[in-house]
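A.B. asks: Prediction below, plus the sequence it came from.
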Amino acid sequence: MKKGTVKELLSSSCFKNWKSMLIEGETIDAEDLDLIMDMASLERKIMINVDSMPINFSHRKALHFLEMDYHEAHWIRVEDLMTIRNSFSVSLISNYFTCDHLNQLIRFWFKCDYCMFRHLTIHMTDSFLVTSIFKSLIYLSTSRLGLQQFFILSHRYELVEFPISVISWTGTNFKMSTVPIEGEYKQEAKILKILMRKKQLEEELESGSEFENTRLNYELQISKQQLENQGVLLKLLQPDFLLLTLYKDTVFFLIRHFNRSLIPLTPPLITRLWLLCCRAKTFNGT
């Protein structure tokens, strides 16, 4: 691409209000790329599919488009992802992201009081390490017909329009979507709210006075009762594992609390848990 070509096109009245742009080729000039990024807005979509990007390229508005598809994304840092706001979709192919970076991003999203994005796809070379990705987070893991999904409820769920993150790992792609609280995953959100409150009460119990602990224990029992009312049965599998069985949908929930390990949800384990669920139903007369 010759220097000035992009500048000439963008200066033309025909391209003044462009909505979508596709850039393909071996490389692109840094000056031309700066001009394009300067025009970023939530009314524009961009796809860049070049073999190599300018060395040390960086731009504060690179992730400020409505939709972004960057094939060569080694230049994007996790700090750049944290600048996304109200975008619809982001797709990054070649990059340097690790599971620890994903954890940083999710924890940032968890505290946000605004919508960052609706859909995020990051091609990964790392394995899907649950303990790294969800470190210091309370999350819900479900398995339906072999599809495993992970759910996190935003700390600011009362303010955010799409406060539930639905995370999955498809092939080598990390996928994170955000959805409204009133919808397909309404029940998962309800359970996560109770678990977040339960965790808060447990932390307060560690530092509360004897008088306060009486009240906190009472509220903690209410939280446990609420879980039972949701058709959730808490079973201690091992000291660090909690299994929640949702009778209504016969879905198994594995809850990981802060810095605890998650038991792998393998087909043999699902079969064993299903049998436990059936026995529990019979025992409770359901």
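C.D. replies: Perfect, I can see it now.
A.B. asks: Going by C-alpha atoms from here, please, whenever you check contacts or count neighbours.
C.D. replies: OK.
A.B. asks: Show me which parts of stretch 116-132 are buried, residue by residue.
C.D. replies: Within stretch 116-132, the residues scored as buried using 16 or more other CA atoms under 10 Å are 116-124, 128, 130-132.
A.B. asks: Use this one as the comparison:
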Amino acid sequence: MSSFLFENSNDSEDEPNIRIFWESDDLNSKRSMKINISGGKIDENRLKTIMDNAESDSKIEIIGTEIPPKFRHEKAFSSFKSIEYQDASWVQIEDLYNLRNAKSVKLGANNDFTNSEYNMLIEHWLSQEWDMFEKLEIVRYKWVSLRIQWVLSGVDGIVSTRGGQDVYVFLAKNRENRKNTVGIVYWKKDTFFMETMDPKDYCSLDGGEEEYNKLLELNKDD
């Protein structure tokens, strides 16, 4: 079930389609705001106004829309529970540090993140005081190589296999006030993935409890 709050009429190719509506969860009837923007280009002030008025824990999806390269907004990564920005040319790695309790985050391939910046993001997650996200997905251009020794430099973890996929697993250093303290990194089809899990859920996986105990041993001095 959904009810519209706003829907514009697209009068030109440069004009984005904007739909803002309430979306209901069939399980518990909880409503959340969803912002869907597609096509064209969006003016910086217009996008700022949309984010200014977004409810906490809204979903935002901007696909096929050009976002101003210098766009900045305090809510862009801190207030939404589901985020997709297909045009990620404006996103800096430091913006991701503001993520807080997001379910899913997806960025398009036109970002220019380096191996060392991915490492900075992981290091920030390790010491953060709150849960940042459950799943982060960053599409990458094929010609840009990820180097595991750089991305995970200084990170104590183990290599595991999940669903036939090699994954790199590690623990947050700050585990006192966070739920999802197991970090998992992998990449496939030119996409970087990072997922986080509750230790109880990780231990319920095949071989998960043994792997978690290894991680505790690796991090016993933290």
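C.D. replies: Structure's in. What do you need? This is a predicted model, so every value here is computed, not measured.
A.B. asks: Report the TM-score for the pair.
C.D. replies: Here the TM-score for the pair of chains, by TM-score structural alignment, normalised by the length of the second structure, is 0.78; 192 aligned residues with a CA RMSD of 2.5 Å.
A.B. asks: Tabulate the buried residues of stretch 116-132 of the first structure in a markdown table, adding columns for secondary structure.
C.D. replies: What follows is these, written out as a markdown table (DSSP: H, G, I helix; E, B strand; the rest coil):
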| residue | secondary structure |
| --- | --- |
| M116 | coil |
| F117 | strand |
| R118 | strand |
| H119 | strand |
| L120 | strand |
| T121 | strand |
| I122 | strand |
| H123 | strand |
| M124 | coil |
| F128 | coil |
| V130 | helix |
| T131 | helix |
| S132 | helix |
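A.B. asks: Switch those residues over to TSV; also include distance to I76 of the first structure.
C.D. replies: Listed next are these as TSV, based on distance: CA to CA, whole Å:
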residue	distance to I76 of the first structure
M116	16
F117	16
R118	19
H119	17
L120	14
T121	14
I122	11
H123	13
M124	14
F128	20
V130	23
T131	24
S132	21
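A.B. asks: Closest to T214 of the first structure out of these?
C.D. replies: Taking CA to CA as the measure, T214 of the first structure lies nearest T131 of these, at 33.6 Å.
A.B. asks: gap between the residue in the second structure that the closest one lines up against and N219 of the second structure?
C.D. replies: Aligning on TM-score structural alignment places T131 of the first structure opposite Q149 in the second structure. Distance, Q149 of the second structure to N219 of the second structure, using CA to CA, to the nearest Å: 19 Å.
A.B. asks: What is the aligned counterpart of I37 of the second structure in the first structure?
C.D. replies: By TM-score structural alignment, I37 of the second structure lines up with I23 in the first structure.
A.B. asks: I'd like the distance between that match and N56 of the first structure.
C.D. replies: Separation of I23 of the first structure from N56 of the first structure (CA to CA): 19 Å.
A.B. asks: Pull the number of nearby residues for K189 of the second structure.
C.D. replies: 9 (other CA atoms under 10 Å).
A.B. asks: which residues of the first structure does the helix ranked longest in the second structure align to?
C.D. replies: If you go by DSSP state H, the second structure has its longest helix at helix 115-127. Under TM-score structural alignment, helix 115-127 of the second structure corresponds to residues 99-111 of the first structure.
A.B. asks: average distance between that stretch and the second structure?
C.D. replies: Once superposed with the second structure, the aligned residues differ from stretch 99-111 of the first structure by a mean of 0.6 Å; criterion: mean CA distance after the TM-score superposition for the first structure.
A.B. asks: Name the residues of that stretch that are buried.
C.D. replies: Going by neighbour count (16+ other CA under 10 Å), the buried part of stretch 99-111 of the first structure is C99, D100, H101, L102, N103, Q104, L105, I106, R107, W109, F110.
A.B. asks: ok, K59 of the second structure - contacts?
C.D. replies: Applying CA atoms under 8 Å, 6 or more residues apart in numbering to K59 of the second structure gives the contacts S32, M33, K34, I35, F80, K81, S82, I83.
A.B. asks: Surely S160 of the second structure is in a helix?
C.D. replies: No - per three-state DSSP, S160 of the second structure lies outside any helix segment and is strand.
A.B. asks: how about the residue nearest to it when sequence neighbours are not counted, secondary structure?
C.D. replies: In space, S160 of the second structure comes closest to V167 once its chain neighbours are excluded; the distance is 5.3 Å by CA to CA, 6 or more residues apart in numbering. Here V167 of the second structure is recorded as strand under three-state DSSP.
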